[in-house]
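S.K.: have a look; sequence and predicted model below, questions after that.
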Amino acid sequence: MSEALPVVHVIDDDASCLVALARLLKASGYTVQTHASAADFLAELGYGAGCVVTDLRMPGMDGLELQHALKRGANVLPVVFLTGEGDIPTTVQAMRQGAEDFLTKPAPKEDLLAAVDRAIARDARSRAESARLHALRTRFDNLTNREREVLRHVVAGRLNKQIAADLGISERTVKLHRTAITTKLQAHSVAELTRLAQASGLFEGTPSDLP
């Protein structure tokens, strides 16, 4: 089954602007959904890929409030602001909060499409990284509690005999656990084990914090 195409969500309380933007984006090859308010958009938002093109000044929840709500939600889509009422402080605030771009109506077609392209690419990178991290954490979930203990000592630079003494087990058992760990994590060196452990966020603090 092919993945669903990313959706450009256009939000504007001005119906004529909403129609014009949707027509432009669809003609440029994008899949588009329109929303008359930020509240309507949030109520309908699922987990699909894409980005948001939104007005700034709208009744009820405005564009900045929408941006904050998205950042707190489960689907943090990139935001492109397109407004006729922008000012420097608001622009700065929006960009500091991670907006992909802040355009003033009527924005040149090329500028709007370039911003949408960047936003969709940014969303794709974020989703790929999340998928990579999920797959990595799934590997770590396959470790037993004892294997996690051994791994923590390994990434702290302990030798097998030191790990055995610390955990009250034999060196042979430590070696067996290390073999199981490297097999489950698909890693072949202490450096790679350490990198994977850090990337997964498995251990808080530094490895040297071991007692």
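M.R.: Nice, I can see it.
S.K.: from now on I want contacts and neighbour counts done on CA atoms only, so please keep to that.
M.R.: Will do.
S.K.: ok, which stretches of the chain are strands?
M.R.: 7-11, 31-35, 50-54, 79-83, 101-104 (DSSP state E).
S.K.: so which of the ones you listed is nearest residue 23?
M.R.: With C-alpha to C-alpha as the criterion, residue 23 lies closest to strand 31-35 of the strands of the chain, at 8.9 Å.
S.K.: show me what the closest one is in contact with.
M.R.: 5-13, 18, 22, 25-26, 41 (C-alpha atoms under 8 Å, 6 or more residues apart in numbering).
S.K.: and here's the other structure:
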Amino acid sequence: MRLPIFLIEDDAAVRDSLLLLLRSEGFQARGFASGDDFFARIPEDPVACVITDLRMPGMDGSEVVRRVVETQGEAWPILVITGHGDIASAVDLMKTGVVDFIEKPFEPHRLLETVKGCVERLTRLAPQLQNRARNDRNLALLTMRERQVFDALTSGLSNKEIASQLEISPRTVEIFRAKVMAKMEAPNLSALVRMSLGLV
């Protein structure tokens, strides 16, 4: 799996040496000089690994972590590079979603091993993440009424109960149900429920 690596480091010399190291191992590594620079040009890759320094001018690493976790979740695991004085902060960040932190100064192999661990984890998660992304895209295609029927179906209501709740005829429910199943690419109701639970 060719996993993109996004490196956020304000020290140009450190950034260039780390990019060279990562690229020498076959990773598609891109560098950013700051958190602001990263979010101004944020890539659209469905899965990626983010490596960020903790102390940077402007947006610091903690804010980078918060925003990446909020927008990308587990699809973009985060590694934090930290100085000795920041270890307590790094440990706190692990509770919010950071996969690991690497203390400065660090051996190159330490960084590479951690990145490779992220690749292995994402390789296992990739099919599930891709399915979730497809389900989210399909869900966004539903009209307001179709979404109401989707929510009612996946909460276990029958066609008759949905008709009563939405004040429409059972026949109309059947029509909307068929549209929902088609748009969500669900072969049956069981698959639709699993989609609503994020299980497929």
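M.R.: Sure thing, it's come through. In this text, all values refer to a predicted model and were calculated from it rather than measured experimentally.
S.K.: quick revisit: right, and the strands of structure 1 - which one's nearest residue 132 of structure 1?
M.R.: That would be strand 50-54 among the strands of structure 1, by C-alpha to C-alpha, at 18.8 Å.
S.K.: what about the closest residue to residue 195 of structure 2 other than its chain neighbours, neighbour count?
M.R.: In this structure, residue 195 of structure 2 finds its nearest non-sequential neighbour in residue 135, 6.8 Å apart by C-alpha to C-alpha, 6 or more residues apart in numbering. Neighbours of residue 135 of structure 2 under the rule other C-alpha atoms under 10 Å: 21.
S.K.: so residue 135 of structure 2 versus residue 43 of structure 2, what's the distance?
M.R.: When distance is defined by C-alpha to C-alpha, to the nearest Å, residue 135 of structure 2 is 21 Å away from residue 43 of structure 2.
S.K.: and if you look at residue 177 of structure 2?
M.R.: 36 Å.
S.K.: longest helix of structure 2?
M.R.: helix 108-141 (DSSP state H).
S.K.: center of structure 1, which residue is that?
M.R.: Centre of structure 1 computed as the mean C-alpha position; nearest residue by C-alpha atoms, centre = their mean is residue 126, 4.0 Å away.
S.K.: count the neighbours of residue 43 of structure 2 for me.
M.R.: Neighbours of residue 43 of structure 2 (other C-alpha under 10 Å): 12.
S.K.: need the counterpart of it in structure 1.
M.R.: For residue 43 of structure 2, the aligned residue in structure 1 is residue 46 (criterion: TM-score structural alignment).
S.K.: quick check, its match in contact with residue 73.
M.R.: No: when contacts are counted by C-alpha atoms under 8 Å, residue 46 of structure 1 is not listed as touching residue 73 (10.4 Å).
S.K.: which residues sit in contact with the residue of structure 1 positioned farthest from its centre?
M.R.: Distance to the chain centre peaks in structure 1 at residue 170, reaching 42.5 Å (criterion: C-alpha atoms, centre = their mean). Neighbour list for residue 170 of structure 1: 161, 164 [criterion: C-alpha under 8 Å, 6+ apart].
S.K.: any idea how far it is from residue 143 of structure 1?
M.R.: Relative to residue 143 of structure 1, residue 170 of structure 1 is positioned 19 Å away (C-alpha to C-alpha).
S.K.: can you name the residues that contact residue 59 of structure 1?
M.R.: 13, 37.
S.K.: show me what it aligns to in structure 2.
M.R.: That one, residue 59 of structure 1, aligns with residue 57 by TM-score structural alignment.
S.K.: also residue 93 of structure 1?
M.R.: Counting by TM-score structural alignment, the partner of residue 93 of structure 1 is residue 92.
S.K.: buried ones in stretch 144-155 of structure 1?
M.R.: Neighbour counts over stretch 144-155 of structure 1 (16 or more other C-alpha atoms under 10 Å) mark 147-148, 150-155 as buried.
S.K.: hmm, I was thinking of stretch 127-146 of structure 1
M.R.: 133, 136-137, 139-140, 143.
S.K.: got the contact list for it?
M.R.: So stretch 127-146 of structure 1 is contacted by 177, 181, 184-185, 196, 199-200 (C-alpha under 8 Å, 6+ apart).
S.K.: of the residues you listed, buried ones?
M.R.: Buried among the contacts of stretch 127-146 of structure 1 (16+ other C-alpha under 10 Å): 177, 181, 185, 196, 200.
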